[in-house]
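**Student:** Here's a sequence, model it:
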Amino acid sequence: MPRTSEFPNSDNLAALVRYYRFHSRIYDASRWLFLFGRSRLIQMLPTYCQPNHILEVGCGTGKNLLHLHRIFPNASLAGLDLSPAMLDRARTKMARQDHVPEFIQQAYDRPIAPDVPYDLLVFSYTLSMFNASWRQAIGSAYADLRPGGAVAVVDFHDSPVAVFKKWMACNHVHMQGHLLPELRSGFHTRFCEIYPAYGGLWTYFRFIGEKVERPFSDVGSLISKTAGKT
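**Tutor:** Here you go, the predicted structure:
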């Protein structure tokens, strides 16, 4: 698994905010072309959990929050995103729903709800964009979940084409096969599959894991990642 130093640049939060200032306007119309498996992941969730308190990290324009609300109509929802432009669109999309989500604008590099843990955390094509802080995000998810809570992830996995990987990195996406090993080491795997896209140009995965009790030393090691101690 690659170490953080193998990625060429650390997270540039200002660059991401600028990137999505434009892309928020075309996100829903264009991302169906390559962000595969999002709806299917959410459709699968009732088999694995019945959450009352849900957080989506990297909620974007609110497409998944709307889907989550329809599947879990009585659950309280929260959406976290770095981009104010994306959150504005999410607020508009969710404004007429029975339960309007809590929206949080910040990076996800530390736990945000240690006193009120979530039952379900969702990452949809988010972790692969966390260039230098993806380990902290996974550790934060562990800290923010109640025991027995679920984490659900759909994301890019890898590509055999080096030029394509470099092009994706220019768009803030890193696909080095690095996410699944960390997720599987941090959570008990309930579901995990890898799928090809466009004839194998890249692969993506769906993962559902459960937070289980761990020896104290293991928990300390995982949570320390939220402080960047990797």
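**Student:** only C-alpha atoms for contact and neighbour calcs from this point on.
**Tutor:** Noted.
**Student:** The closest residue to Leu82 other than its chain neighbours: neighbouring residues, count only.
**Tutor:** Closest residue to Leu82 apart from its sequence neighbours, by CA to CA, 6 or more residues apart in numbering: Gln106 at 4.8 Å. Neighbour count of Gln106, defined by other CA atoms under 10 Å: 14.
**Student:** how much space is there between Gln106 and Met175?
**Tutor:** 23 Å (CA to CA, to the nearest Å).
**Student:** What of Pro196?
**Tutor:** 13 Å.
**Student:** Ser39 too?
**Tutor:** 21 Å.
**Student:** Now do stretch 141-151: distance to the chain's middle.
**Tutor:** 13 Å (CA atoms, centre = their mean, to the nearest Å).
**Student:** Now do the helices in this protein.
**Tutor:** Applying DSSP state H to the chain gives helices spanning 13-23, 27-30, 38-44, 63-71, 84-94, 134-144, 162-170, 179-186, 216-223.
**Student:** check contacts around the residue nearest to Leu82.
**Tutor:** 80-82 (CA atoms under 8 Å, 6 or more residues apart in numbering).
**Student:** Quick one: these as JSON lines, columns for neighbour count and distance to Tyr125 too.
**Tutor:** What follows is those, written out as JSON lines (neighbours: other CA atoms under 10 Å; distance: CA to CA, whole Å):
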{"residue": "Leu80", "neighbour count": "19", "distance to Tyr125": "13"}
{"residue": "Asp81", "neighbour count": "23", "distance to Tyr125": "12"}
{"residue": "Leu82", "neighbour count": "21", "distance to Tyr125": "14"}
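**Student:** Closest one to Leu222 out of those residues, please.
**Tutor:** Of all the contacts of Gln106, Leu80 has the smallest distance to Leu222: 21.5 Å, by CA to CA.
**Student:** who's in contact with that closest one?
**Tutor:** 55-59, 103-106, 108.
**Student:** Asp119 too?
**Tutor:** Asp119 neighbours (CA under 8 Å, 6+ apart): 51-54, 145-146, 148-150.
**Student:** Name all residues that make contact with the residue nearest to it when sequence neighbours are not counted.
**Tutor:** Spatial nearest neighbour of Asp119, chain neighbours left out: Gly149 (4.6 Å); criterion: CA to CA, 6+ apart. When contacts are counted by CA under 8 Å, 6+ apart, Gly149 touches 49, 118-120, 210-211.
**Student:** For the comparison step, fold the sequence that follows:
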Amino acid sequence: MEIQGTYTDHSHDTNVEKYYRFHSRIYDATRWSFLFGRDQLLDMIPVLPSQPRILEVGCGTGKNLDRLQYHFPDAHLVGVDLSPAMLNIARNKLSDTKQVELVQAKYGSEELNLEPFDLILFSYSLTMFADGIEDIMAQVSKDLNKRGYVAVVDFNTSPYKWFRQWMGMNHVDLNGHILPLLNKYYRPVETQKDDAYLGLWSYFKFIGQYT
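**Tutor:** Purely as a prediction, here's the structure:
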């Protein structure tokens, strides 16, 4: 089931949508060399209640939703993304679209009115939110069921200024600010940090619980 939503047309959101209008065509073929830890994060997810509600924010081409269908066959899955081009790929990839709602919207927008979830997943999306990241953390807390989980895999930082600047040109903030915020808002269940390409950048996996 696909829901066409709306979102506030801020310049950052517009630029990100344009970016993925092109990159959607090469995303799955290229991002395996950059976006480490996604499958491992899904394997780390704790046991969820029967028929759980799961939200992925920034679901992209549906790679994680496809695996979540396997891990949680009785779940109701919702994928939210700014990019219609990415959602078109996700729609064609998913085996059971009746189990999944795909929503074109900006997470946190007033138009996006969702029922609470047992798990909210962010896979390399939080570092692309730019300003208002604490508002996103507060929104996640509102959208989680009591004792629900947030699962995040994302870039952390890099010791190289040129690389941080280059990633910034690709709408990714490598200031290392996401993990401290997650620890502020959620009780850590499991945290892992790793280096990529001999320390060119670091990334992390985080499972936290809203209590």
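**Student:** returning to what we had before: which ones among the contacts of Gly149 of the first structure lie within strands?
**Tutor:** Among those, the members falling in strands are 118-120, 210 (criterion: DSSP state E).
**Student:** any chance of those residues in CSV, with distance to Leu66 of the first structure too?
**Tutor:** Shown next, in CSV, are those (distance: CA to CA, whole Å):
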residue, distance to Leu66 of the first structure
Tyr118, 18
Asp119, 18
Leu120, 15
Glu210, 23
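**Student:** Report the buried members of these.
**Tutor:** Among those, those buried by neighbour count (16 or more other CA atoms under 10 Å) are 118-120, 210.
**Student:** circling back: can you add distance to Pro114 of the first structure and give the contacts of Asp119 of the first structure back as CSV?
**Tutor:** Listed next are these as CSV, based on distance: CA to CA, whole Å:
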residue, distance to Pro114 of the first structure
Pro51, 17
Asn52, 16
His53, 13
Ile54, 14
Leu145, 8
Arg146, 9
Gly148, 15
Gly149, 14
Ala150, 16
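**Student:** Separate out the buried members of those.
**Tutor:** If we count by 16+ other CA under 10 Å, the contacts of Asp119 of the first structure have these buried: 51, 53-54, 145-146, 148-150.
**Student:** Glu56 of the first structure maps to what in the second structure?
**Tutor:** Under the alignment by TM-score structural alignment, Glu56 of the first structure pairs with Glu56 in the second structure.
**Student:** Would you check that that match makes contact with Leu126?
**Tutor:** No: look at Glu56 of the second structure against Leu126 with CA atoms under 8 Å: they stay out of range, at 11.4 Å.
**Student:** Tell me which of those two has more neighbours.
**Tutor:** Taking other CA under 10 Å, Glu56 of the second structure and Leu126 do not tie; Glu56 has more neighbours (26 against 20).
**Student:** now that one: how far from Asp96 of the second structure?
**Tutor:** Distance from Glu56 of the second structure to Asp96 of the second structure, by CA to CA: 16 Å.
**Student:** and if you look at Lys106 of the second structure?
**Tutor:** 24 Å.
**Student:** what sits against the nearest residue to Ser95 of the second structure once chain neighbours are set aside?
**Tutor:** Leaving aside its chain neighbours, Ser95 of the second structure sits nearest to Asp66 (7.3 Å; criterion: CA to CA, 6+ apart). Residues near Asp66 of the second structure by CA under 8 Å, 6+ apart: 93-95.
**Student:** can I get the residues you listed in TSV with distance to Gly199 of the second structure and neighbour count?
**Tutor:** Output for the contacts of Asp66 of the second structure, formatted as TSV (distance: CA to CA, whole Å; neighbours: other CA atoms under 10 Å):
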residue	distance to Gly199 of the second structure	neighbour count
Lys93	33	15
Leu94	35	18
Ser95	37	14
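**Student:** Run those residues past the first structure and keep the common ones.
**Tutor:** With the contact criterion set to both residues aligned by TM-score structural alignment, their matches' CA atoms under 8 Å, these that also touch in the first structure are 93-94.
**Student:** you'd agree Val103 of the second structure is up against Ile3?
**Tutor:** Yes: counting by CA under 8 Å, Val103 of the second structure does reach Ile3; the two are 4.9 Å apart.
**Student:** neighbour count winner among these two?
**Tutor:** Using other CA under 10 Å, the more surrounded residue of Val103 of the second structure and Ile3 is Val103, with 25 against 13.
**Student:** dump the residue contacts of Leu126 of the second structure.
**Tutor:** 133, 154, 178.
**Student:** can you pull the contacts of the residue nearest to Leu35 of the first structure when sequence neighbours are not counted?
**Tutor:** In this structure, Leu35 of the first structure finds its nearest non-sequential neighbour in Tyr125, 7.3 Å apart by CA to CA, 6+ apart. If you count contacts by CA under 8 Å, 6+ apart, Tyr125 of the first structure has them with 35, 58, 153-156.
**Student:** Check the burial of Trp166 of the second structure by counting its neighbours.
**Tutor:** Count around Trp166 of the second structure with other CA under 10 Å applied: 13.
**Student:** And for Phe34 of the second structure?
**Tutor:** With other CA under 10 Å as criterion, Phe34 of the second structure counts 10.
**Student:** coming back round to it: closest to Phe163 of the second structure out of the contacts of Asp66 of the second structure?
**Tutor:** Lys93 (32.4 Å).
**Student:** excluding its backbone neighbours, what's nearest that closest one?
**Tutor:** Nearest to Lys93 of the second structure is Gly62, by CA to CA, 6+ apart, at 6.8 Å.
**Student:** Look up how far Trp201 of the second structure lies from that neighbour.
**Tutor:** 25 Å.
**Student:** Those two - which one has more neighbours?
**Tutor:** The residue with more neighbours, out of Gly62 of the second structure and Trp201, is Gly62; 23 against 18, by other CA under 10 Å.
**Student:** May I have the residues that are in contact with the more buried one?
**Tutor:** 79, 87, 89-91, 93-94.
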